[in-house]
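K.L.:
return a 3D structure for these sequence lines:
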Amino acid sequence: MRRISHARKRRGVLAAGVIAITVLGTGVAQAQPTQQSGSAAAATNATATAGAAGAAGAAGTAGTAGTGASPRSAAAKIPDLVGQRVARVAKAAGAGHRLDAKQRKALSDGLLAVDTAGNLDLEIHAVGRVGGKERAELSRLGASVLNGSDQWVKPQRVKALPNAGIFRALVPYDKVIDVAALGWVAALRPTESSPPDAGSFLSEGVALHRADDTQALGHDGGGVSVGVISDGVSNLAASQALGDLPAGVTNLDTGSGDEGTAMLEIVHDLAPGADLFFHTTGGGVANHVAAQNDLAAAGVNILTEDIPFDSEPAFQKGLAAVNGEVLAASGIWVSSSAGNLNGTHAPRVAATGTGAGPDGAAPVGCAVAPTNTVAFNGADTTFDVNVNPGATVGATLQWSEPRAIFPTAGAGGFTNLDLYILNATAGNCLATSTATQGGGSGDTIEQASWTNGGATAVTVKLAVNVTGSTGAKATPLIDLRWRGAGAIDATGPGGSLNPDSNYTDLATSAAAVNGGANQDPATVGLEGFSGQGPVTLVSSTVCTTSYPCPASAPPGSNQSVAGGAGRTATAPTYAAADGVSVSGVGDFGAGNCPATAQGECRFFGTSAATPSAAGVAALVLDAAGGPGSLTPSALTSVLAANATDRGAPGIDNAFGAGVLDAYSAATARADLVVAKNCLPDGPAAAGTAYPCSITVTNNGPAIARAVTLTDTVSSSGTFQLSTTSIGCTAPAGDQSGAAVASCTLGDLESGEQVMVVIRERGNEAQDIADTAKASAGTVDPNLANNSASDTLHIVASADLSVDKSAPATATAGGQITWTTAVDNLGPSTATGVTVRDVLPAQVTVDSVSGTGGATCTAGVPGNAAQPTTCSFGNLAPGAGRTMTVVATIDPSYAGAMHNDTTVTATTADPDLADNTDTVTTQVGAQADLSVTSTDSPDPVLAGRPLTYTVKVANAGPSTAKGVKLVDELPGSVDFTSATITTGSGSCVLVTIPVDPPSKQVECELGTMAPGSGPTTVVIATKVQSGTPAGVIADHATVTATTADPVAANNTASASTTVGTAADLGLTLVADQDVYKPSSTIVYTATVGNAGPSDAQSPTVTVALPDIKQAVYVFDTANCTQAGQTLTCVRPTSLAAGSSWSFNVHLLVKGNKGVVATSAGVTSPTTDPNAANNNTSLSVKIGK
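P.N.:
Model prediction:
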């Protein structure tokens, strides 16, 4: 309610408050600073604020209820304003719990009330539902529960009430911390009891909304029940006595005050035949919801209420708003006041700190120094307001992070914001609220108040400080609103709507136009205080799983992340009259109240607009056929479509749809007819968007206003919708279950027809059922023809394709891999997918496999009737599988090799051209031939046999053709034979006519299969006896007409160590046995070489007889004499098997008798048998 120059009676309900106040010498009140140093507070932002710490001190040790909660965690649930108030009550009460009337009054204000027993009026928000157990725990702590969600009455029409737990209780100041410590408690909040958004005497809204013209047609709201929620109907009987209200008002709970009486009068003026019901709000959200549900249970069709809750979530749909939506969804048309705070609402800006104090100042007396304030208008970091003498300014700050109450009970914020009320110079803190938020903990609301105790109006400044941030992923928006002070700086209308009217679905809200001053809907002015939209539901940062949460964690773990885009809705819904005449019973109203004449007492505020709207709604519902003839949504559509558009064209955030017009809404009738045809009539292949043509015809007689068409499409499968028709939208992407395309067709003249096309596509076999329904803001007298249905019969279609790959070339005998990629190009799932691969006859299958759990079977290469197959089962659209075949190529094959693949499925394929693929591979031959050569024996003596074993192998992969072995023999061996002991072929000895001639064995080995053999050639030789000691080498080389990929192993050598040994034997004979005296003895020395090697330079030493009479004459071997030793050297080697003989002539004089001579032979060549190297001979001279 907005009061204009009139002091009215206030309800005696408890409210919430914030700050300790003392009176300074100037008469201006200032908040007491908290009992900790500013530097410590600045560093830590306090332990759940100093006020909460004070509460803990006043209450003693927390956790007495046995919850195990720590004092710190309990303190975090207590708002700063409650904590500060606890400390003040504790100081005032001393050792007791009693306050006198003066103390109670000083400790209570418009935000928080305290009774004379030192109890604080609080709402206790739970993390879940509450019941008897929780009530008992509160009682044990001395709290008096006034009401709770456990006692809400669920109306029969309502499927389910909001899943919330809340109590309103009077809590002893020294038990506040213990209540907060209960494990089921999410947060404590002051019980909010803000003033409502405020017929002898007739409301001027009757004329503005043309209710009189409607009543003249016989429509007076008869049969419609209207329920009103406000402060009270204390003087209901007085109004009834004046004739402003009928006798039959159903009063469920009287309450206190007469704003409810005035609202009932407005409804009755507009809809005099409607049944009227009333229920007081009772104070607090829990009572308010209970009142809504009680009226719903009593059977009201229309519900209007005017109670604002500034501390309900500003960026979420709180308990009051959700319950309003629930009732609207249950068939009750709900209208709430948009609120009167448009003139006391700061611009919504991002909570970005400027790094500076308020207006650049460094105020003193602050619990936490504000050094990072937010700018509201340009660079202005404070918002100036004017506070009259004796007035209290109460400010509420919220920001777009989760609240700790419903709908996110137990959650909290990430950005730590603090609220300040400063003096005119920003040099002193008058009041603060500095609770802690961060990491998804701490309620995202701060409230502070200050009372001007002086005799003159003063300017104070509101400031918001960004004190810190823990885990915030985006900068939140702030919402700052206040009561009790006028704005000096530029306000911000956006989002000034009451938070409890954050409706986005079926419930409605009313803006206020001054119907008392102007009854022309085309020109009547919007009240400057009227709350405006949009409704913005958004959380800038959230926890992924639970609260609180760390700023970062491993993927899948609980952590803070940026919130979604949220939702924005235009609000209010419409505009209705305020400033209208009321009786003013109970001194309620502005002007001369109670009134004695029309217009003396008026009712201002959106509190008057919402019952005006309810009266119009009752008339229109009556005209449409009474309760049940229009759903709440349809009734709103009729009202909005027939409203007089104001402000920006179309629906806007100030007037909504415009000023309500009861007469147009009640009288206009337009019979809409819908026809529908989906093509084709028969089966439709999946993957195509098929047209469903919808024709809407207005058969009149009136213009059909704001015609909308909803096309509800449903199927058991997934489908897509699209449209290019003007005014139509369809949801993007895949849809399942049901989806709705909608069209805004505007106004249709009588007889006018419009056609739209909604295209429907299904990628799988399914029946897509389609029902189109038209509605309008004009009442339709025949709803039976407003809808039409048709069905598309989608049959599956899957375009399979194969893409086969293989190497361009391959080697005979090697492996080849064929890879077949199968893709489902859609649109449907392909069932029974099978790939058949006809392999060429020249391969042997090694393996066949398929991805995705395929079942594969090797077929018979070259046999088209027995292909190699892989069965893949079902293949989703866009999915692919791979078949891999590994085979070995016939090693003897060469040439082109073809492979053909085909894919099939049991699902129809619209394009068979890509179901087959062929690849060709050119097969060549490669044979890795290798040769090895070994010798035996090694070492070998010259003159002895030497055997070479040469082996030729084919490692493949291909068959080697024209294989030839050439073995180059050492020049010092003589060829004996060449024999092929394994394998086949023929060998010959070839002498190469060079100087000296060389010899090689050439073997034609023909064709060798890979892995066969090896072919072994044994070459027998004999080392020439004259071969000197050393090393001789045999060289083998293999070649073929088939390419050999590895040339390094095509040659081999065998090196043999050759030794020498010559067995020399010496014989010495004389030409006679007996000689005459003085005869010449002729000795014959013979050296024989038994081999096996030639003996180098044999040397024979002859020991001549050692007698003077023996005279050496000569020899035939060019011997040399040294004394009696004769040394005879053969100048050349003595070949094995040969001998060397020479004569020695010796003259013996006289008659000497027996003459003995000895000799020995040696050679540089090793002699294996020295026993025969020496000999001796005796002859006789004379008798």
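K.L.:
make it CA atoms for all contacts and neighbour counts henceforth
P.N.:
Fine.
K.L.:
what packs against the helix or strand hosting residue 832?
P.N.:
Take DSSP states H and E as the rule and residue 832 turns out to sit in strand 830-838. Judged by 3 or more CA pairs under 8 Å, 6 or more residues apart in numbering; DSSP states H and E, the packing partners of strand 830-838 are strand 868-875, strand 895-904.
K.L.:
can you give me how far the shortest one is from the chain middle?
P.N.:
Relative to the centre of its chain, strand 868-875 is centred 32 Å away, using CA atoms, centre = their mean, to the nearest Å.
K.L.:
immediately after that strand, which helix or strand?
P.N.:
Using DSSP H and E, the first helix or strand after strand 868-875 is strand 880-889.
K.L.:
go on, the longest one?
P.N.:
Once the chain leaves strand 895-904, the next helix or strand it forms, by DSSP H and E, is strand 916-924.
K.L.:
who are the packing partners of that next one?
P.N.:
Using 3+ CA pairs under 8 Å, 6+ apart: strand 916-924 touches strand 798-805, strand 809-811, strand 895-904.
K.L.:
could you redo the last one with a cut-off of 6 Å?
P.N.:
strand 809-811, strand 895-904 (3 or more CA pairs under 6 Å, 6 or more residues apart in numbering; DSSP states H and E).
K.L.:
need the winner for burial among these.
P.N.:
strand 809-811 (a mean of 21; mean count of other CA atoms under 10 Å).
K.L.:
which strands or helices does whatever helix or strand comes next after that strand pack on?
P.N.:
Helices and strands here follow DSSP H and E; after strand 809-811, the next one along the chain is strand 815-827. If you count contacts as 3+ CA pairs under 6 Å, 6+ apart, strand 815-827 packs onto strand 798-805, strand 880-889.
K.L.:
tabulate the ones you listed (TSV), appending distance to residue 1017 and mean neighbour count.
P.N.:
TSV is the format used below for these (distance: least, CA to CA, whole Å; neighbours: other CA atoms under 10 Å):
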stretch	distance to residue 1017	mean neighbour count
strand 798-805	45	24
strand 880-889	30	20
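K.L.:
I'd like the structure of this one too, to check against the first:
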Amino acid sequence: MKKHYLKQLLLGSLALALVSETQILAQGKSPERGLGVAKNKKSKVSTDLVKVAEDQAARAQRSAPVISQVEGISVTPDVQIFDGYVVIEATSVEGNASGLLQELQAQGLKNGASYGVMVSGLFPIAKLEGLEAVSSLRFVRPAYTPARNIGAVTSQGDVSLKSDLVRAKYNVSGVGVKVGILSDSYNNRNGAAAGVASGDLPANVQVLEDLPSGGSDEGRGMAELVHDVAPGANLAFNTAFLGQASFAQGIIRLEEAGCRMIVDDVVYFAEPFFEDGVIAQAAEEVVDRGSSYFSSAGNQGQQSYQAPYANSGLTVPGIEGAAHAFGPNDVRQSITIPPRGSLTISLQWTDPFFSANGVAGAKTDMDMYLFLNGTLVRSSAADNIANGDPVEIIGVTSNSTQPLTVELVIVKYAGPDPKLLKYINYGSTPRFVEYDTQSSTIAGHANAEKVIAVGASAYFNTPQFNPNTPRPIINGFSSLGGTPIYFEDGVELKKPQVYEKPEVTGPDGANTTFFGADTPIDADVFPNFFGTSAAAPHVAAVGALMLGGVVGNLPPIQIKKRLIDSALDMDNPLTPGVFDTGFDLKTGYGFVQADVAFEELGNRVRSESLTAVAAADAKVGSTRAGLPAGTEASVYPNPSTGQVTFNVLAEENQPISVVVSDLSGREVFRTKGTQRLSLTQNLGALPKGMYITKFEVAGRSSSQKLVIQ
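P.N.:
I've put the predicted structure just below:
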């Protein structure tokens, strides 16, 4: 541990009694010196987990655990506990988590998963004390409850996307495509059977892993939205709430279960802002295998502070470290929390995450302190250099019916001055933020290059429902893009990379049978599902229609391109007086229009009445089968009466060949080209039956079946 009495009080911990602590600070003493804590003692186990164990022991002795509350402020209780188990995230010493996973499982870890150097799962609270002796453990903390980006039923989003028109015109429904969903839970509320009975869910939803208990079943709400847009698609679900490593492995499991469209609506507060963490890495891994990945952009609007670290040279009485100057000679930032509101701050700085790369970790140790009326009410002071992750998290909730103004202090405890500080507030929208920079809030895996981040526009603010809005209007809470990436595999980039985020916008506020609350805006009594959590599954379902309704291979990069090309341009309300033509960091490229996407696909669209080889084509023609990533290859119409078009789009200067053979392997047609090949050939003289079309690009190949009728 480091030189603080409060040490590592992170989000979700039950804080120690603050009375003696406040008295010590009032005297201007170091908390550590006042209590005689050993200066150089370091612990593998976060103070939060120690407190969880202490609270359980207190309950066993029938004494109440201490919960801090100072003048209406209390700790936000976001440690996840299930029947004597707590959800943990642990990093390994050796850089490979397989050995750590085995050691933790021997100690009682349940539902364990590993990815990179991280392990997560359910660990018995009674055995937390023994974690200090686990040889392969570097550090362990709770996996705090992540944010869900929320705010006989058919989603109105289906109409606003015009996917209803696509199904009617082209006779497509997503048959042959499987959509994977990640959220908190699927059937904790025992309503799945009723959803199947009412026709709002398919009967064969594959649940790979559900949350043990206590979930809202938001994943089932997302499934209802997907089923409305792509009713022929199969669905699968995996919880994303059992830690980052479990989330990452859930992504892989869904892809391995055959999901070609995967969507989530979850963000962890400890996901790296400036580097791809394990969840982002898993998402990009499945994209490389041939599955498209969609994530809700987030509901944090512009609730972010971002600025270069300004070393004031000043210290705050009782706190060790050089305070960050928010303004000239001002090291305290005032934030006004609304009545009964919350403040959840994840602070990060430009250092690499050991938990993300397994090689390089934090070089600087930063701490946060929160004051109310001069009294210290909350702190986050992990030893970042020891645990390797440059993140500090504070969470408080107001119990007052009046706004409360708190003051935030950020200090550098040790190490070099970082280039940049950034925090995102995942709590309520503040009434006031001093020195507010209104910065980007799309971070974590939604900010990964190959992930499609989806913003939200209420369906009733789209042209299909409101003739006074010729262009959809973005929801104010929809998160802002622009978070820079500084590191790759722990190595600092020569120049920070900023991706175009969000890519597109989709609808929210639509009906489900159970999730959310009914709004008076519509005339029915069904609950309305708001937030980017609702927008992302809508857009993923359009991707399922495209993949299931098109002849040949349509890799993730082409799905993404066609969704972007279809989008109805929207205005960024953060730049009043100027229409932001094309991409902007609030709305992306605009609101997805399924009918435009299908028009652009032209005669490659096939009716599902002719899909005798559709499922086989989708799997055989995938990137995972052998073609280079991003290659598009198709043969259509299929089945054909003779006139056949071969279409291949590859990277620059890559050689292409197309060979058609009968089932005996005898070659009946061959052609070749470079980078782009589009050729219509009359094969009507061939005997009717099935043939194999082999596409070869840059020495890699894939095959599709071709039927001549």
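K.L.:
list the buried residues in the following helix or strand past the strand holding residue 832 of structure 1.
P.N.:
Under the assignment DSSP H and E, the closest C-terminal helix or strand after strand 830-838 of structure 1 is strand 843-850. Using 16 or more other CA atoms under 10 Å as the burial criterion, the residues of strand 843-850 of structure 1 that qualify are 843-845, 848-850.
K.L.:
identify the residue of structure 1 aligned to residue 528 of structure 2.
P.N.:
Taking TM-score structural alignment, residue 528 of structure 2 has residue 602 as its aligned residue in structure 1.
K.L.:
which of the three states applies to that match?
P.N.:
Three-state assignment for residue 602 of structure 1 (DSSP: H, G, I helix; E, B strand; the rest coil): strand.
K.L.:
scan structure 2 for its longest helix.
P.N.:
helix 532-549 (DSSP state H).
K.L.:
and it, how far out from the chain's middle?
P.N.:
16 Å.
K.L.:
what do you get for stretch 658-675 of structure 2?
P.N.:
42 Å.
K.L.:
likewise stretch 414-432 of structure 2?
P.N.:
20 Å.
K.L.:
what's the counterpart of residue 408 of structure 2 in structure 1?
P.N.:
Per TM-score structural alignment, residue 408 of structure 2 is aligned with residue 462.
K.L.:
list of residues touching the longest helix of structure 2?
P.N.:
149-150, 172-177, 222, 226, 229-230, 265, 296, 298, 454-456, 506-508, 605-606 (CA atoms under 6 Å, 6 or more residues apart in numbering).
K.L.:
mind giving me the ChimeraX command for buried ones among those residues?
P.N.:
Applying 16+ other CA under 10 Å to the contacts of helix 532-549 of structure 2, the buried members can be selected in ChimeraX as follows:
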select :149,150,172,173,174,175,176,177,222,226,229,230,265,296,298,454,455,456,506,507,508,605,606
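K.L.:
just the ones of the contacts of helix 532-549 of structure 2 in strands?
P.N.:
296, 454-456, 506-508 (DSSP state E).
K.L.:
can you tell me the SS state at the aligned partner of residue 279 of structure 2 in structure 1?
P.N.:
By TM-score structural alignment, residue 279 of structure 2 lines up with residue 320 in structure 1. Secondary structure, three-state DSSP: residue 320 of structure 1 is helix.
K.L.:
contacts only, for residue 320 of structure 1.
P.N.:
residue 500.
K.L.:
try residue 340 of structure 2
P.N.:
So residue 340 of structure 2 contacts 398-400 (CA under 6 Å, 6+ apart).
K.L.:
same deal with residue 567 of structure 2?
P.N.:
Taking CA under 6 Å, 6+ apart as the test, what residue 567 of structure 2 contacts is 590-593.
K.L.:
reformat those residues as JSON lines; add distance to residue 308 of structure 2.
P.N.:
Listed next are the contacts of residue 567 of structure 2 as JSON lines, based on distance: CA to CA, whole Å:
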{"residue": "590", "distance to residue 308 of structure 2": "32"}
{"residue": "591", "distance to residue 308 of structure 2": "34"}
{"residue": "592", "distance to residue 308 of structure 2": "36"}
{"residue": "593", "distance to residue 308 of structure 2": "40"}
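K.L.:
closest to residue 167 of structure 1 out of the helices and strands packed on strand 916-924 of structure 1?
P.N.:
strand 895-904 (67.7 Å; CA to CA).
K.L.:
hmm, back to that, how much space separates the match of residue 279 of structure 2 from residue 131 of structure 1?
P.N.:
From residue 320 of structure 1 across to residue 131 of structure 1, the span is 20 Å (CA to CA, to the nearest Å).
K.L.:
other residues contacting stretch 62-75 of structure 2?
P.N.:
Residues contacting stretch 62-75 of structure 2 (CA under 6 Å, 6+ apart): 14-15, 55, 58, 396-400.
K.L.:
mind doing that once more with 8 Å?
P.N.:
Applying CA atoms under 8 Å, 6 or more residues apart in numbering, the external contacts of stretch 62-75 of structure 2 come out as 11-18, 54-55, 58-59, 377-378, 395-400.
K.L.:
what's the PyMOL line that selects buried ones from the residues you listed?
P.N.:
A single PyMOL command selects the buried members of these (16+ other CA under 10 Å):
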select buried, resi 11+12+13+14+15+16+18+54+55+377+378+395+396+397+398+399
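K.L.:
how far off centre is stretch 455-467 of structure 1?
P.N.:
44 Å.
K.L.:
list the buried residues of it.
P.N.:
In stretch 455-467 of structure 1, counting by 16+ other CA under 10 Å, buried: 458-467.
K.L.:
now for those: which two are most distant?
P.N.:
Going by CA to CA, the pair spanning the buried residues of stretch 455-467 of structure 1 furthest: 458 and 467, at 27.5 Å.
K.L.:
quick one: distance of stretch 497-509 of structure 1 to the chain centre.
P.N.:
The mean C-alpha position of stretch 497-509 of structure 1 is separated from the chain mean by 33 Å, CA atoms, centre = their mean.
K.L.:
ugh, wrong one, stretch 378-386 of structure 2
P.N.:
In terms of CA atoms, centre = their mean, the centre of stretch 378-386 of structure 2 is found 25 Å from the chain centre.
K.L.:
quick one: closest of the helices and strands packed on strand 815-827 of structure 1 to residue 124 of structure 1.
P.N.:
Of those, nearest to residue 124 of structure 1 by CA to CA is strand 880-889, at 57.6 Å.
K.L.:
which part of structure 1 matches stretch 344-357 of structure 2?
P.N.:
Going by TM-score structural alignment, stretch 344-357 of structure 2 sits over residues 394-407 in structure 1.
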